[in-house]
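Participant: take this sequence and fold it.
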Amino acid sequence: MTTSILLGIAIALTAAWGALALWLRAPAPRSVRIALTLLWLFAAFAGIAALAWPEWRSGAYVFGALLLGLLFWWHTIRASNERPWIPEVARQTHGDINGDHITLHNVRNFDWRTRTDFTPRWETRHYALSDLQSVDVALSYWGHAAIAHALVSFGFGDDRYVVFSVEIRRKQGDSFSEIGGFFKQYELSVIASTEEDSLRVRTNVRGEDSYLYRVHMPMDDARSLFLAYVTAANRLRHKPRFYHTLTANCTTIVFQMARRIVPGLPLDYRQLVSGYLPEYLYDLGVLQGAGSAAQYRQLGRYTDRARETDAPVWFSRNIRRGVPGIDESQRQDLQ
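Facilitator: Coordinates of the predicted model:
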């Protein structure tokens, strides 16, 4: 009896996964997807019924055959770099690493006016690893307190920042779905951009609420993290990969890279629930200058400062005004 119950649970879970996979990814019109999903669910019901009634045994064989076919079809769905992408992910960042010198190609520096009105600019920029001075994590919230998009900004002095963002590479007509992120609906993208682009568009155009955290880490580790982003971007250019809501998203990719650089970095649920990442970073001791994570949140919130800044030249300085952990000498020039 126990074995039958476990098999029934396994079939039910497989049925739910298969139904969603067919509904979200089957390359067919809506009416056909409905029919395929209903057929699949009926076959799963027959498979469960066979556990209790021998006369349904043929249904179990049908379900098994359909399952093998579904798994074969699922395996044939491969990530691609050749799709009708939306403009902001139309190009892929990639870099040339030549000792201390890094050349980044396709650094996004769009001039955003509204969500649909913008001037696209893709630039080539040069950085020296020896000039790297700071690492900041920006978190941008658009709804639930537990969910935020994480971006990492590397500072090279003289207000020269480059932001890396791990995102879904959306196609034209796509809308974001957390469930779709489990079912190969989006490719993964690593985009390098200016702060005036990727940070400003979230606060000033999309209406998101954003926070900045200065991460204190050895510069050797910071340089390794920067190189890990460049390497990840280069890899995706040659071998595309699907975004995954849990295992390949903006936060988990950061920690997969960071754990290679800092062995023993502890696992924590807040690595998945990205909205609580500040508390995790605070517990690690990499946030300084505030008495608590809550105080850091309060002082690190830059939403209003961003919206009050019209001139792009002042954007990076103004969003850092009052952020804990930034040297007083750096704050004196903030406008």
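Participant: alpha carbons only for contacts and neighbour counts from here, please
Facilitator: Will do.
Participant: and the helices in the stretch 1-150 of the chain, which stretches?
Facilitator: With DSSP state H, counting those that start in this stretch, the ranges of helices along the stretch 1-150 of the chain come out as 2-25, 30-50, 57-76.
Participant: so which of these gets nearest Cys250?
Facilitator: Between Cys250 and the helices of the stretch 1-150 of the chain, the tightest spacing by Cα to Cα is seen for helix 2-25, at 22.2 Å.
Participant: just want the angle from that closest one to helix 30-50.
Facilitator: 180 degrees (axes from the mean of the first three to the mean of the last three Cα atoms, to 10 degrees).
Participant: what's in contact with helix 2-25?
Facilitator: 33-34, 36-37, 40-41, 44, 47-48, 51, 70, 180, 183-185 (Cα atoms under 8 Å, 6 or more residues apart in numbering).
Participant: the structure of the following sequence is requested for comparison with the preceding one:
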Amino acid sequence: MRAASNSHRGDGWRVLEILGHGLRALVMLAVIGWGVLALHFALPGPRSLVVAVTAAWAAIGAAALIAPWLAGRQASRSRWHGRSRPRRRPLVLVVRLTFVLALIILVTWWQGLEPRNDRDWAPDVARQLSVERDGDRITLHNVRDFEWQTPSTAIPRWETRNYDLSQLDAVDMVVSYWMGPAIAHTLVTFGFTDGRHLTFSVEIRRERNEAFSISGGFFKQFELNLIAADENDILRLRSNVRGEDVYLYRVGLSPQARRELFLAYLDEAERLRQTPEFYNTLTSNCTTIVFDMVTRIVAGLPRDARLILSGYLPEYVYDIGGLDTSHPLEFLRSRGYINPRARQIPYTAGSEAFSRAIRDGVPAADGGILHASSP
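Facilitator: Reported below is the predicted structural model:
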């Protein structure tokens, strides 16, 4: 009985040992994979150097992962042939120490990466919004109004514009689908009583000849930028030039909340001018940053997975009462699809015809109003 009990305990320890080895291997694989991606996306220098350093890291990681397994097999064969258990080869320790040293160097380099505002930027994100304020009078420098011919070519135009906060009377949410139903870009556009509209968009700040990458957004590949643009530029680019499916929803915000949200965008622009920040696909993107601004204005907003899966953001805003809840959401979606109307309006600099057309038939948010939490 005692022998059987000892046998069961031995089997249990072997199972735990196997599970421990498996967990260690998974953790190491995750660390090695993270390092490969971090070097691939963030290591500066010629491509050949990036490939060489990444390959060296992967080789060191693979050696550290495999070496203990090879040593264990050798020990098992020795026991099978009746030989005494060999001493652990110094090579295994050298491999492990090499991996630890390489990991320390990698993490130190990663922590030392700092966002910057002085790179060779792509033309459409080359400038940053700057603000002057005198009471309700707002002067914005570097408002973008490009005339796009293709998704990558445009006639550039950066403008200085003046706005009066007392004339601010509408807020609209625009959701542009570019990769399936779950992934969309979120923009917020403000309307004034004189018929003008201004759109804010939190975007990656790409370097010249650099393309967006969802994976790269996890690995400090891009800085953040806040673009203020004319709807003729930033919405037409998506609906008419890129061919994305673009939806506009009239958001119900009280006058005070509208004003505070507009000012929050200006504060965010100034913050990014003073303190650059990395874009993060999951935590610092076009939706989460807007949500953080809104939560400082409207208290009690719940966090939700739809803030990450931004394609479902309209459902979230509808559920919290931010849209016209007197109509079904599907009705608002069908009326808010701007592409057919947008394509009928030719580009005309300074014209509000595009803005009027895309709102034609879109219900106002009379059924739902969100109020600012501050008095």
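Participant: overall similarity of the pair, as a TM-score.
Facilitator: Aligned and superposed, the two chains score 0.92 in TM-score terms (TM-score structural alignment, normalised by the length of the first structure); 327 aligned residues with a Cα RMSD of 1.9 Å.
Participant: thinking again about what came up before, Throw the helices of the stretch 1-150 of the first structure into TSV and include mean neighbour count, thanks.
Facilitator: Putting the helices of the stretch 1-150 of the first structure into TSV (neighbours: other Cα atoms under 10 Å) gives the following:
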stretch	mean neighbour count
helix 2-25	16
helix 30-50	18
helix 57-76	14
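Participant: mind checking which of those helices is nearest Asp111 of the first structure?
Facilitator: So among the helices of the stretch 1-150 of the first structure, helix 2-25 is nearest, using Cα to Cα, at 33.9 Å.
Participant: how many neighbours does Ser201 of the second structure have?
Facilitator: Applying other Cα atoms under 10 Å, we find 21 residues neighbouring Ser201 of the second structure.
Participant: mind listing what it touches?
Facilitator: Counted by Cα under 8 Å, 6+ apart, Ser201 of the second structure has contacts 186-188, 226-228, 286.
Participant: ok, and the most crowded of those residues?
Facilitator: For these, the largest neighbour count, defined by other Cα under 10 Å, is 28 neighbours, found at Cys286.
Participant: which non-adjacent residue is nearest the aligned partner of that residue in the first structure?
Facilitator: Using TM-score structural alignment as the criterion, the counterpart of Cys286 of the second structure in the first structure is Cys250. Spatial nearest neighbour of Cys250 of the first structure, excluding adjacent residues (Cα to Cα, 6 or more residues apart in numbering): Val166 at 4.6 Å.
Participant: for Asp131 of the first structure, same thing?
Facilitator: Computed as Cα to Cα, 6+ apart, the closest residue to Asp131 of the first structure that is not its neighbour in sequence is Phe156, at 5.3 Å.
Participant: wait, that neighbour touches Gln133, no?
Facilitator: Yes - look at Phe156 of the first structure against Gln133 with Cα atoms under 8 Å: they come within range, at 5.5 Å.
Participant: so those two - more neighbours on which side?
Facilitator: Between Phe156 of the first structure and Gln133, counted using other Cα under 10 Å, the more crowded position is Phe156 (18 against 14).
Participant: relative to His75 of the first structure, how far out is that one?
Facilitator: Going from Phe156 of the first structure to His75 of the first structure by Cα to Cα, to the nearest Å gives 43 Å.
Participant: repeat for Ala258 of the first structure
Facilitator: Per Cα to Cα, Ala258 of the first structure is found 30 Å from His75 of the first structure.
Participant: cool, and Arg223 of the first structure?
Facilitator: Distance from Arg223 of the first structure to His75 of the first structure, by Cα to Cα: 37 Å.
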